[in-house]
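Visitor: please find the sequence and the predicted model below.
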Amino acid sequence: MATFDPRSLSLWHDSLDETVVPRRALPGDVEADVAVVGAGYTGLWTALHLARTDPSLRVVVLEKEFAGFGASGRNGGWCSALFPTSLHRLAREGGREGAVRLQRVLHRTVPDVGRIAAEEGIDCHFDQGGYLSVARNAAQLQREHADVEEYRSWGFGEADHRLLDPGEVTETTGIAGALGGVYTPHCAAIHPARLVRGLARAVERRGVVVHEGTRATQVASGRVVTPHGTVRAEHVVLATEGYTPTVPGRRRAVAPVYSLMVATEPLADDVLEQVGLRDRTTFSDKRHLTIYGQRTRDGRLAFGGRGAPYHFGSRVQPAFDCDDRVHEHLRGILRELFPVLRDTRFTHAWGGNLGVPRDWFPSVRHDRRTGLGFAGGYVGDGVATAALAGRTLAAMITGEDPDDLASLPWANRSSRSWEPEPLRWLGVNAVTALMTAADRQEQRTGRPSRLASTFWSAVGQ
């Protein structure tokens, strides 16, 4: 039987400066103060903030595979202040002040990730070059203007979101056909696997115990049961994001939606000059079916997007990480954005799942009565958001909350469960088809799609 090579998971795993050696599985029954299920960003940030706040706490992290196996090690490498829920929707939960405060806290979280990584000796290639959203047809340009006007109405100014004309876009990047765009400084490009692997080492240095190859078969108040033994703890945190449906009893908590990526070979200097993005500004355009890209430290373009199908029954399998049709489509989009890449070789193609709650609203919560905590449902905007979630969970558990994070609008709320099958399968895949059709219509006509706007209004965004 062939041995699984972690480097095959993604460009990020392939370019780690370490060999992934599995940590010891849980050796038997263990007593702890806090048990964390999942060694991705959410679980490891929670453990790190717990250890930094109260070094006396006994914290145990359990991971089915290895730290950074899932989305935390495979994502697009955007540490951004993007949040999948609109400010209007946030305000319905926590008032106007609460909505604005959450967005401001996310703005501060972006540089905080870089600062804490540096303090912990984690070289995650953190470069805060901001994020550029480009409009490539009239409908997209109309949405860019509407978004900036919307942010202005909430008190966010030029320093947060700035409209660019075509010439200003060209000063940053050589994306073809730009009619304009919006730039925000609140985003950094990172190497995601370096960050998550570094967090695992950082928590261990602070006394946290990480057990890999340890699957949770039951997560309940006061205990986590595994095939190797039971961890009994006053507090239990579920931090499994897109893998949450694989936890017994949580099949409909979030929908595991797949997002796929490709990466080019390191580009020649003359090609990089035409691509631009010298400050490693992350980029996308304003289409409905999300795309995202970054220029890596070694001069590649790493590029991803949605479009892969949701699989019946919320199934999560390694076979779903690759889809030749979607990967080829992503290569085509990137060549369309940057015609200079027409003869460029692509070296990596990969994917992974992310967690989508029924109302597109991430949450972080802790029940002091049962000791159960949860954070997730980031809809793909999970790098900075997970860092904030971990900090918030640590504050909820320890009671040390000087910034009153527990009062933010996403705290201590729950989304309702997804519908049972086949309704879930029909609904999630219908959204992908709808967004694809809306993008094609807008490209053809230049007019905003009524289908897409009707959908977002229906889900309260």
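Guide: Thanks, I have the structure now. Residues are numbered from 1 along each chain as shown.

Visitor: please make it C-alpha for all contacts and neighbour counts, starting now.
Guide: Noted.

Visitor: for stretch 400-409, which outside residues touch it?
Guide: If you take Cα atoms under 8 Å, 6 or more residues apart in numbering as the criterion, stretch 400-409 is touched by 53, 90-91, 93-95, 98-99, 101-102, 392, 394-396, 411-412.

Visitor: hmm, I typed the wrong one, I wanted stretch 304-322.
Guide: Residues outside stretch 304-322 that contact it (Cα under 8 Å, 6+ apart): 76, 243, 245-246, 251-252, 255-262, 289-293, 323, 326, 330, 349-353, 421-422, 424-425, 428-429, 432.

Visitor: want to compare, so here's the second one:
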Amino acid sequence: MSGSHPWEGLMDYRDVSFWMATSGDDLTPRPALPGDRDVDVAIVGAGYTGLWTAYYLAAADPSLRIAVLEKDIAGYGASGRNGGWCSSLFSLTPAGVARRHGQDGADALQRALEATVDEVGRVIGVEGIDCHWTKGGSVTLARTPAQLARARAAAGPGSGLQLLDAGEASARCGASGVLGGVWTPHCAVVQPARLVRGLARAVERRGVTIYERTPVTSLPPGAAVTPHGRVRADVVVRATEGYTAALPGGRRALVPLHSLMFVTEPLPASFWARAGLAGRETFTDFRHMVIYGQRTADDRLAFGGRGAPYRFGSTVPPAFDRDPRVLAAHRAALVDLFPTLPDDVRISHVWGGPMGIPADWHASVGRDGAFAWAGGYVGDGVGASNLAGRTLADLIRGESTDLTRLPWVGHRSPRWVPEPLRWLGITAGLGLIGRLDAAEARSGRTSRGAAILGRLLGE
């Protein structure tokens, strides 16, 4: 790095992602914890979950002493790296939630998630956060007969999804080979690093203290221990998502699986005339291996997907953020979707980061005495983290509300199996997903293995 920055000798946080590089902040780390502290609430992790929790707690009770402890800087994790979908998606399908918690519980959770999209937009407006927020909805394309069958099943009664024919789907997203799809209005596109950095400033205005470059090494009852001192608190909140495995006792709580992204240079108006996304709808399709994309405010395509291999022992090496084989596969998927992309289109940034995956794919939020937690969003945390933050604020303050009665509250996922079984199982599952998509692309028919996959993913 150039040495022109005030944090010379530390990493250049602009290298984390395109979003962080264009966040509008200089990303200078805030001061670290200066020593032992006593607070009312200590929050571990300055991503969306931790900051939303701090925001709503401080708003409800300005007298609370709240400290947020962050290993790097606010937004370093998934909050500054994700695809920029503020959606009403949950880690389980609505049918999966209903099987576990009943239809009424599933409906209540879905309504809360849909309302959450608008709540995030409200706070962005109130706090004046310039994060390119646009609520254009989301389109999921069907590009094979097997995908079309899944689209029709997804848009069943009570789903809230609008089934699209080929013309309607293509009008929203002009990808190749579109047979149909579904659309929901409950999704907004956002520049995620601008949101998390703006949210950090908003909580500081409300009296919350954020200590950066302050890794938490253990969480004994009623405390968070760091190399700089111990923070004692009435309640400690774990909001570490894909980095939870690094905490003592956390290696089998949430598995970190990487999702990788890239962004093109700004594309010409001639491309967008064919590609659509005029309302900045987010887009994906009904393949099994998740892909996702958005049209940025400056007319780039930001595109990513899953499929990166799992690292033995749930470690999170930085090199996994830019696996060239996975990124090449994602680029091929984008070209397949949009063959009219200019031949000389340039990729300006590539990056990635870990998602937090529970063993049963069930996100949760809860409090058990002096310990509270939220996470396991399986990549759908931009919206769900806000709902989690509001729910944690009620739980910590001892309030019984509609939020604290939602079915994900208090859920405890089983622990992942030990290694090497964990690595073997996850690797086999990822391989199955790839083979299913390849088989369906060749035949156009739903593979017999889809039912097995559904069970693995808790659908």
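Guide: Right, received. Where do you want to start? Note that the structure is a prediction, hence the values are computed from the model and not measured.

Visitor: that older thread, could I have the buried ones of the contacts of stretch 304-322 of the first structure as ChimeraX selection syntax?
Guide: Buried members of those, defined by 16 or more other Cα atoms under 10 Å, are picked up in ChimeraX with:
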select :76,243,245,246,251,252,255,256,257,258,259,260,261,262,289,290,291,292,293,323,326,330,349,350,351,352,353,424,425,428,429,432
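
Visitor: let's see which of the contacts of stretch 304-322 of the first structure end up in strands.
Guide: Within these, residues falling in strands by DSSP state E are 255-262, 291-293, 349-353.

Visitor: hmm, back to that, most neighbours, which of the contacts of stretch 400-409 of the first structure?
Guide: Per-residue neighbour counts (other Cα atoms under 10 Å) across those peak at Thr392, which has 28 neighbours.

Visitor: how about it, what's its match in the second structure?
Guide: Using TM-score structural alignment as the criterion, the counterpart of Thr392 of the first structure in the second structure is Thr391.

Visitor: for Tyr377 of the second structure, see how far away the residue in the second structure that Val428 of the first structure lines up against is.
Guide: The alignment partner of Val428 of the first structure in the second structure, by TM-score structural alignment, is Ile426. In this view, Ile426 of the second structure and Tyr377 of the second structure are 17 Å apart by Cα to Cα, to the nearest Å.

Visitor: report the buried residues of stretch 166-174 of the first structure.
Guide: 166, 169-170, 172-174.

Visitor: quick revisit: now, which of the contacts of stretch 400-409 of the first structure lie within helices?
Guide: 53, 90-91, 93-95, 98-99, 101-102, 392, 394-396 (DSSP state H).

Visitor: ok, how many other residues are close to whichever residue in the first structure pairs up with Ser443 of the second structure?
Guide: The alignment partner of Ser443 of the second structure in the first structure, by TM-score structural alignment, is Thr445. Neighbourhood size, Thr445 of the first structure [other Cα under 10 Å]: 13.

Visitor: then Ala2 of the first structure?
Guide: 4.

Visitor: that one sits in which helix or strand?
Guide: According to DSSP states H and E, Ala2 of the first structure maps onto no helix or strand at all.

Visitor: check the spacing between the residue nearest the centre of the first structure and Gly95 of the first structure real quick.
Guide: Taking Cα atoms, centre = their mean as the criterion, Gly382 is the residue nearest the geometric centre of the first structure, at 2.8 Å. Per Cα to Cα, Gly382 of the first structure is found 23 Å from Gly95 of the first structure.

Visitor: next one: Leu199 of the first structure
Guide: Counting by Cα to Cα, the separation of Leu199 of the first structure from Gly95 of the first structure is 34 Å.

Visitor: next one: Gly299 of the first structure
Guide: Going from Gly299 of the first structure to Gly95 of the first structure by Cα to Cα gives 44 Å.

Visitor: follow-up on the earlier one: distance check, the match of Val428 of the first structure against Pro418 of the second structure.
Guide: Ile426 of the second structure is 12 Å from Pro418 of the second structure, by Cα to Cα.

Visitor: one more: His349 of the second structure?
Guide: Counting by Cα to Cα - His349 of the second structure and Pro418 of the second structure are separated by 36 Å.

Visitor: the more surrounded of the two?
Guide: Between His349 of the second structure and Pro418, counting by other Cα under 10 Å, His349 is the more crowded of the two (17 against 11).

Visitor: once you drop chain neighbours, what's closest to Leu195 of the first structure?
Guide: Spatial nearest neighbour of Leu195 of the first structure, excluding adjacent residues (Cα to Cα, 6 or more residues apart in numbering): Cys124 at 4.9 Å.

Visitor: what about Arg274 of the second structure, which helix or strand?
Guide: According to DSSP H and E, Arg274 of the second structure maps onto helix 269-275.

Visitor: that helix aligns to what range in the first structure?
Guide: Counting by TM-score structural alignment, helix 269-275 of the second structure corresponds to residues 269-275.

Visitor: now find how far off-centre that stretch is within its chain.
Guide: Averaging C-alpha positions (Cα atoms, centre = their mean, to the nearest Å) puts stretch 269-275 of the first structure 28 Å from its chain's average.

Visitor: mean offset of that stretch relative to the second structure (after superposition)
Guide: Average distance, stretch 269-275 of the first structure versus aligned residues of the second structure after superposition (mean Cα distance after the TM-score superposition for the first structure): 1.5 Å.
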